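>>> I would like to see how this sequence folds:
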Amino acid sequence: MYKPTLDYAQQLDKEDNLAHLRAQFHIPKDAKGNDWLYFTGNSLGLQPKQTQQYIQQELDDWAKYGVEGHFEARNPWMPYHEFLTNSMAKIVGAKPLEVVVMNTLTTNLHLLMVSFYQPTKTKYKIVIESDAFPSDRYAVQSQLKFHGFDTEEGLIEWKPREGEELLRIEDLEKIVDEQGDEIALLLIGGVNYYTGQYLDIKRIAEIGHAKNCIVGIDLAHGAGNISPELHDSGVDFAAWCTYKYLNSGPGSLAGLFVHEKHARNKELPRFAGWWNHNKETRFNMRQPFDVMPGAEGWQLSNPPILSMAAIRASLDMFEEVGMEALRAKSEKLTGYFEYLINQIDTDRIKIITPSNPKERGCQLSIQVKNADKSLHKKLTENNIITDWREPDVIRCAPVPMYNSFEDVYRMVEILKTLL
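Modelled structure (predicted):
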């Protein structure tokens, strides 16, 4: 049973086998040199201290070798994206063949929909969550419009029930059961950005496939946070960014998953470029396009090495620790955070994220009654970095890599005084 005391929080930190990881990150500080209480790893993860070293290595090799760095660098640039594949595959529960790091999230979703959204006159609709992240909504609306369909008629929203904030899987099942003959694609956020709800990805795949629908997952708030087990889930494709829980830096490259069952289907429509052509004949410039198998077959251009170096710095930490240990700490850390918030004697706030640890990642979404942004601003003035989302939610994500039990204790103590 948890206890609402500083001594207890500090004791949990002493018992934490991952507590040493915090010292491997740059923690932002206030003007007096005190650490911020940073709870926005769900928007931008903190910088690992070794990131600078990893990027500097590539800068040094660029200076030393010029173009020959593609082959002569300590980490040759030609195959550099392959250095990330195994670690990233473990994080999302995929086979190496199924994963590649490339482009950015929404770009990847569009490239995947080129292949997997193949509407007909009667089967063309797309299902998303009603409160999907805006870029997903814009992406699917533009796909509908591009294919000549009405964006209102072609978009189906999976909504919470009246008076509820969370989605029910049986409501999605009903939608697909009733309208599946008209639905071409389900594109669902694996972890909802607003509520923090972790959806049953495998069940979603089963529901969609039962009606011959393609199923894609946006894991922007899932990769490095939960263990989605993408291969076993059976989803057709997925994409995610790396700058949140994967700590790769602002605007860094994204990840892409294509299930093994599609790996060698050269007939799938796709956009083509130099980097998804057979690497064995890539430099024989006059060969007809020969698409590579697996997720690499969705690449277009040679990758930006400096961004990949930052991703590699973080992935090497994940490789050392493992998702199982991170998830175990995450459940305990967020559980303690939830306990402390529930101890606050007020009816002004409530947590809308599921209480079941298996149905959430590390984020808790705190709904504030009769809210404006003033409470969030007061938290910021107290060096507590959270994330405000309209109309009335403060999102807080204690990240197991660098947040401590004392962090969440101190945050809640300040929140109590502000309330």
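
>>> contacts and neighbour counts: CA atoms only from here.
Fine.

>>> ok, the residue nearest in space to the middle of the chain - contacts?
Geometric centre of the chain, nearest residue: residue 220, 2.5 Å, by C-alpha atoms, centre = their mean. Residue 220 makes contact with 105, 189, 191, 239, 240, 241, 242, 244, according to C-alpha atoms under 8 Å, 6 or more residues apart in numbering.

>>> so how far is residue 88 from it?
Going from residue 220 to residue 88 by C-alpha to C-alpha, to the nearest Å gives 14 Å.

>>> ranking by neighbours, what's the top pick from the contacts of residue 220?
residue 242 (30 neighbours; other C-alpha atoms under 10 Å).

>>> my guess is it contacts residue 225. True?
No: in this structure, residue 242 is not within contact of residue 225 by C-alpha atoms under 8 Å, at 11.0 Å.

>>> how far does the strand ranked longest in the chain sit from its chain's centre?
In the chain, assigned by DSSP state E, the strand with the most residues is strand 183-189. Centroid displacement of strand 183-189 relative to its chain, using C-alpha atoms, centre = their mean, to the nearest Å, is 17 Å.

>>> now that strand: buried residues?
If you call a residue buried by 16 or more other C-alpha atoms under 10 Å, then strand 183-189 has these buried ones: 183, 184, 185, 186, 187, 188, 189.

>>> go on, stretch 200-215?
201, 202, 204, 205, 206, 207, 208, 209, 211, 213, 214, 215.

>>> next, the structure of the following sequence, for comparison with the previous one:
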Amino acid sequence: MNFENSLSFAKTQDDADQLHQFRSQFLFPNHNGKDFIYLCGNSLGLQPKVASEVLKRQLDNWANYAVEGWFDGNEPWMFYHKELKKLMAPIVGASPAEVCPMNTLTVNLHLLMVSFYQPKGKRFKIIMEGGAFPSDQYAIESQVRFHGFDPKEAIIEVFPREGKEVLRTEDIVAQIKENADQIALVMFGGINYYTGQWYDMETITKAGHEIGAIVGWDLAHAAGNVPVKLHDWEVDFACWCSYKYQNSGPGGISGIFVHEKHFNNTSLNRFAGWWGYQESKRFKMEKGFVPEAGADGWQISCTQVMPMALFHASLQIFEQAGFIEPLRKKSITLTQYLEFIVNEVNKDLGFEQFKIITPKNPDDRGAQLSIIAERNGKQIFDGLMANHVLGDWREPDVIRLSAVPLYNSYEDVYLAGQVLLKVSRDILISR
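Modelled structure (predicted):
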């Protein structure tokens, strides 16, 4: 597509966009009577307008049924998570039996590592990307310490080459092969939070399995953003938050994936709880944990009804939109337009003030662009905020902007570019 840096072009694209209608189903932040241009769905998705209605329905169930709400009403809480499983599965390329909504992301990462990080002999190491989100780093460090290892010895981090911002797949695979007899677990983030790089999950998973390792993924920035095929790629396990691209609200419920090939593996450790016990016999209150079939067997506590209701509200919109494929098609073009607009700002300024460190190839990125300002980055970010453009800042020097296909428009992108140019001129000229 030949892009144009004009409002008329942006509006024409929005008029032709079959997903543009979904924008009206979300609430945009407003200050002093003016809506923000919201480009921060990579951090927290917007609230679906239907969320309050869906949540009220469960509050009414609580009011009308009290404890009997677990079994009575149109949506008994005992089985509520099953409604979400049907809608979660297409988003991550899984069967409903392989996914389950539960807990929060890092809690689930720990629970899954209890099962899938089983160091034995000299095969005790975990390989991960350097510069992973801190929560992943802390979880993995604490897991290896729990098993009695020194993180400096047990964790292999793969960093970009000197002078580069992103990793090469061949370098990741080479490190896996180089440490083939020592790696117990390959554990990467699907999309790196800082650079926005989408790793070649299929290739990395295959490389891990070829050396006999377990492969897991943190899909915090990937689930609901890019098409993943967890079942077909034979990923062993994965987990993700739902409050970014899946709009479940701050601290929203997490999701897990466990490949069906592990369902009957009785050698797996797990931290068990009542809600993971075999459903048909759960209320017999018997000793001796017998897990429910599938991913549900990793549950510990009972259904978190209110957070699930908020997630349910967003998942129904995904279903209306056709799940990931239509969204991905728009996301590729919308992100390319954002890239074009940032480069147009550089042209107008007369130099490369803004360097995009996210890979240019759409196959290597999702909706997020990570941008480093040559000068006054934090000041410019604050200027965007003051002018109703909301992205986010990540230390030490990155502005992250994410045009989410469910609710962002080409006009959003164009207008954000106009603000970026104005703010940059005002700040750089005033120096």
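
>>> returning to what we had before: list just the nearest of the contacts of residue 220 of the first structure to residue 332 of the first structure.
Of all the contacts of residue 220 of the first structure, residue 332 of the first structure sits closest to residue 191, with 18.6 Å by C-alpha to C-alpha.

>>> residue 244 of the first structure versus the nearest residue to the closest one once chain neighbours are set aside, what's the distance?
Distances taken as C-alpha to C-alpha, 6 or more residues apart in numbering place residue 198 nearest to residue 191 of the first structure, at 4.3 Å, with adjacent residues excluded. Separation of residue 198 of the first structure from residue 244 of the first structure (C-alpha to C-alpha): 16 Å.

>>> again with residue 271 of the first structure
Applying C-alpha to C-alpha to residue 271 of the first structure and residue 244 of the first structure gives a distance of 28 Å.

>>> likewise residue 94 of the first structure?
Distance from residue 94 of the first structure to residue 244 of the first structure, counting by C-alpha to C-alpha: 20 Å.

>>> can you check residue 83 of the first structure too?
Counting by C-alpha to C-alpha, the gap from residue 83 of the first structure to residue 244 of the first structure is 20 Å.

>>> alignment lookup: residue 312 of the first structure to the second structure.
The equivalent of residue 312 of the first structure in the second structure is residue 312 (alignment by TM-score structural alignment).

>>> hang on, that match in a helix?
Yes: counting by DSSP: H, G, I helix; E, B strand; the rest coil, one finds residue 312 of the second structure located in a helix.

>>> what's the neighbour count on it?
Going by other C-alpha under 10 Å, the residues that sit close to residue 312 of the second structure add up to 26.

>>> on that earlier part again, helix or strand: which one has the residue nearest to the centre of the first structure?
Using DSSP states H and E, residue 220 of the first structure is not contained in any helix or strand.

>>> equivalent analysis for residue 42 of the first structure, please.
Going by DSSP H and E, residue 42 of the first structure is not in any helix or strand.

>>> so how far is residue 81 of the first structure from the nearest residue to it once chain neighbours are set aside?
In this structure, residue 42 of the first structure finds its nearest non-sequential neighbour in residue 244, 5.1 Å apart by C-alpha to C-alpha, 6+ apart. Separation of residue 244 of the first structure from residue 81 of the first structure (C-alpha to C-alpha) stands at 19 Å.

>>> what of residue 8 of the first structure?
From residue 8 of the first structure to residue 81 of the first structure the distance is 44 Å (C-alpha to C-alpha).

>>> those two: who's more crowded?
A direct count of neighbours by other C-alpha under 10 Å for residue 8 of the first structure and residue 81 places residue 81 higher, at 20 against 15.

>>> wait, what's in contact with the more buried one?
Here residue 81 of the first structure is in contact with 100, 101, 303, 308 (C-alpha under 8 Å, 6+ apart).

>>> where do the strands sit along the stretch 201-350 of the first structure?
Using DSSP state E, counting those that start in this stretch, the strands of the stretch 201-350 of the first structure run over 214-218, 237-241, 254-258, 349-351.

>>> quick one: the helices in the second structure, in order.
7-16, 51-65, 80-92, 105-116, 134-146, 151-154, 169-178, 201-210, 305-321, 324-349, 377-386, 410-430 (DSSP state H).

>>> once aligned to the first structure, how far is the third one on average?
Using mean C-alpha distance after the TM-score superposition for the first structure, helix 80-92 of the second structure ends up 0.5 Å from its aligned counterpart in the first structure, as a mean over the superposed pairs.

>>> same check on the fifth one?
After superposition onto the first structure, the average distance of helix 134-146 of the second structure to its aligned residues comes to 0.4 Å, using mean C-alpha distance after the TM-score superposition for the first structure.

>>> and that helix, what's buried?
For helix 134-146 of the second structure, by 16+ other C-alpha under 10 Å, it's 136, 137, 139, 140, 141, 142, 143, 144.

>>> wait, doesn't the last one sit right on residue 154?
Going back to what we said before, that points to residue 144 of the second structure. Yes: using C-alpha under 8 Å, residue 144 of the second structure makes contact with residue 154 at a distance of 6.8 Å.

>>> corresponding residue for residue 176 of the first structure in the second structure?
In the second structure, residue 176 of the first structure lands on residue 176 (TM-score structural alignment).

>>> dump the residue contacts of its match.
So residue 176 of the second structure contacts 127, 183, 207, 208, 211 (C-alpha under 8 Å, 6+ apart).
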